[in-house]
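Asks: okay, sequence plus prediction incoming.
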Amino acid sequence: MPRVDLPLDQLLEYRCTTPEPDDLDEFWTTTLAENDHPLDVVLSRVDTGLTLVETYDVTFAGYGGAPIKAWLHLPAGHQGRLPVVVQFHGYSGGRGLPQQMAPWPLAGWAHLTVDTRGQGWSQGGVDPTPDPDAAAASSHYPGSMTSGVESPQTYFYRRVYTDAVRALQVAASLEQVDPDRVLVTGGSQGGAITIAAAGLAPKAGVRLAGAMPDVPFLCDFRRSLEIASAGPYPEIEAYLKGWRGRGEQVLNTLNYFDNVHLARRAECPTLFSVALLDTVCPPSTVYAAYAEWRAEKEIAVYEYNGHEGGQAYQQARQLGWARARLG
């Protein structure tokens, strides 16, 4: 298969050249301050038919107070406060059905798996999380990538990243959880939200034990738009094909949500993964974010894989990496 990006030796040296907005910190400090309302967490026990895991339906107040849904999975018969893994999902995915879960509770840890507002259509399940602010967005290409993209104030991912920070605060507040052992993870869009949550967590007073972004999305937007040939990035091209002359306006908005910039602000250890044949999240854009991470870091490289990345191989690596940090 032909290579879709730079050779590995050049990927290691690649850096994003797009300057971050001068007011990036002010923008996110203000956004989080405007959404510093009560978490209003509600938990309700769910019968999944599983005997080794306890599951709770969770609702909390996200951006603008909108209700965000999640599942909380706990090892049955747990005692004391547990480490917790907070998980976000890929584009169009969601928390799914309550018996669908990653192996975290079977490893002895709490697992909070969080909906992305306005998505979940490919996963199904129950009680999806709507995006009440999407109705106010102007005309956009179908999907989420261009919803409200005319301005950083109205862009879809402003709400999503804020929801993610609030989810970390929820996890740390739960009586079943040790607030000093909170770890965040996700793949693709979930990987992007993981980076954003880790970068913004210090502004919200959340101290993370680690972050595991897997083949992350929403990094180095300008390069991604140049070389990504599959996945959601082409939604932006399709939008600009109709709205001629809005290119720089849109790119300016996207720059506030570029995880190359937010990665610089993360303070916790990280385990990235990258796939060198990925046409959805080009490897150079993943390396661009990885290069800016200032804390302890490592990256798993899947040389012959596309956007699926390491899958079970990466999951095994994450379990070992998380165990070393969570106990």
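Replies: In hand now; what should we look at?

Asks: only C-alpha atoms for contact and neighbour calcs from this point on.
Replies: Fine.

Asks: Y290: which element?
Replies: Using DSSP states H and E, Y290 sits in helix 283-292.

Asks: of all residues in the chain, which one is nearest the centre?
Replies: The chain has I193 as the residue nearest its centroid, 1.8 Å off, counting by CA atoms, centre = their mean.

Asks: below is an additional structure, to be compared with the one above:
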Amino acid sequence: MPLNFDLSLEQLQSYQGTNPRPADFDEFWAKSLAELDVTEPRVEITPAEFSAPFARCEHLEFTGIGGVRVHAKLARPLEDAEGPAVLFFHGYNGRSTPWTELLAYVARGQTAVAMDLRGQGWGAPATGWAVSTQLLLGLEEGADRLHMRHAFLDTVRLARTVMDLPGVDPDRVATTGHSQGGALSLACAALEPRIAQVAAVFPFLSDYQRAWELALGEAPYDEITNWFRKRDPQHQRREEIFTRLGYIDIQHLAPRVRARVDWTVALEDVVCPPSTQYAAYNKLTCAKSMRTYPDFGHEDLPGIEDALYTVLHPL
């Protein structure tokens, strides 16, 4: 187990993070959730072009912060008998989970929903779509304008929308995703306490200053270095910038999570370094477990999808 670039496993298990936590962090998120509460959701559900004989496949859209329309795939059993649901969130600059993967969950009686993140996936408005730089979008305009703040709130709106659907038990809703999707799964559970289960695989969006200090030169955290090179070459605003990023750092949201958390880490991951993940994992106070791949990086992990399917059983 080389682990040449990061902390030892023993150090990881006690690491508490580097990125500063803003003094008004809790107030910030209370205000953000209050803003979401007064934003009209305007939920629309329409039939999808994809079909399966044992499922209803539909497009779900809602309005998020700033009036942005957010899209998700909705696949659910034909009968409205009350049952569990799983929310799927995708990786950075990716797109929603394919219908065929959602059907495995529908086949055992679960509603499966896959969101396209604003500015990245299928439902991205042309004015907000970007190939990269979503991480720092809005940074210089203030914490309230951070793109990832809006994305975190979109996950909450999605969860609440799904919890209100016929056939969904609001106390049996889970979240899952890899990388950015893992981070969104955790943020959703932190901001919507009714989420019952989280299955996160090497989550992104954690301990930004630690990722930057490791200087691995890997996307997407290299966006931070590029920002300093172009906007603050002498690092005169370093403390201000990392404190602002602290509002969207999942390690600071972690203590709010009440769901059971299944976490997967790859110890050779130079994209989402293990220490940035343990910074959040070590702050979880809920029931939790860690699955470790010692010789793998940010890549396809053998057996992981089957493991997640087992973990995300009907609660």
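Replies: The structure has been received and is ready for your questions. Keep in mind it's a predicted model, so treat the numbers as computed, not measured.

Asks: thought R159 was touching the residue nearest to the centre of structure 1, still the case?
Replies: No: with contact defined as CA atoms under 8 Å, I193 of structure 1 and R159 do not form a contacting pair (11.1 Å).

Asks: quick check: the aligned partner of D222 of structure 2 in structure 1 vs E175 of structure 1, distance?
Replies: Using TM-score structural alignment, the partner of D222 of structure 2 in structure 1 is P234. For P234 of structure 1, the distance to E175 of structure 1 equals 43 Å [CA to CA, to the nearest Å].

Asks: who's more crowded, these two?
Replies: Legend: neighbour count by other CA atoms under 10 Å for P234 of structure 1 and E175, higher for P234 (19 against 11).

Asks: and that one, how far from Q249 of structure 1?
Replies: 17 Å.

Asks: what of V184 of structure 1?
Replies: Shown here: V184 of structure 1 relative to Q249 of structure 1, a distance of 32 Å by CA to CA.

Asks: who has more neighbours, these two?
Replies: Legend: neighbour count by other CA under 10 Å for V184 of structure 1 and Q249, higher for V184 (30 against 13).

Asks: wait, that one sits on W104?
Replies: No: using CA under 8 Å, V184 of structure 1 is not in contact with W104, being 11.7 Å away.

Asks: can you check which residues contact both of the two?
Replies: V85 (CA atoms under 8 Å, 6 or more residues apart in numbering).

Asks: related to what we said a few turns ago, what about the match of D222 of structure 2, which SS state?
Replies: Under DSSP: H, G, I helix; E, B strand; the rest coil, the three-state class of P234 of structure 1 is helix.

Asks: quick check: the closest residue to it other than its chain neighbours vs M145 of structure 1, distance?
Replies: Closest residue to P234 of structure 1 apart from its sequence neighbours, by CA to CA, 6 or more residues apart in numbering: L225 at 7.2 Å. Distance, L225 of structure 1 to M145 of structure 1, by CA to CA: 12 Å.

Asks: when those two are compared, which one has more neighbours?
Replies: Using other CA under 10 Å, the more surrounded residue of L225 of structure 1 and M145 is M145, with 21 against 15.

Asks: okay, A112 of structure 2 and G246 of structure 2: tell me how far apart.
Replies: As judged by CA to CA, A112 of structure 2 and G246 of structure 2 stand 31 Å apart.

Asks: cool, and A85 of structure 2?
Replies: From A85 of structure 2 to G246 of structure 2 the distance is 30 Å (CA to CA).

Asks: now do F228 of structure 2
Replies: 17 Å.

Asks: now swap in L3 of structure 2 and tell me
Replies: As judged by CA to CA, L3 of structure 2 and G246 of structure 2 stand 26 Å apart.

Asks: how near is the closest residue to G80 of structure 1 other than its chain neighbours to L74 of structure 1?
Replies: Using CA to CA, 6+ apart and skipping residues adjacent in sequence, the residue nearest G80 of structure 1 is Q176, 6.9 Å away. Using CA to CA, one gets 9 Å for the distance from Q176 of structure 1 to L74 of structure 1.

Asks: repeat for D214 of structure 1
Replies: Distance from D214 of structure 1 to L74 of structure 1, by CA to CA: 23 Å.

Asks: between these two, tell me which one has more neighbours.
Replies: D214 (32 against 25).

Asks: now do the contacts for that one.
Replies: Residues in contact with D214 of structure 1 (CA under 8 Å, 6+ apart) are T185, G186, G187, S188, G190, G191, F272, S273, V274, G309.

Asks: mind checking which of these land in helices?
Replies: G190, G191 (DSSP state H).

Asks: apart from its neighbours in sequence, what residue is nearest the counterpart of P294 of structure 2 in structure 1?
Replies: Correspondence of P294 of structure 2 to structure 1, assessed by TM-score structural alignment: E303. Spatial nearest neighbour of E303 of structure 1, excluding adjacent residues (CA to CA, 6+ apart): L276 at 5.0 Å.
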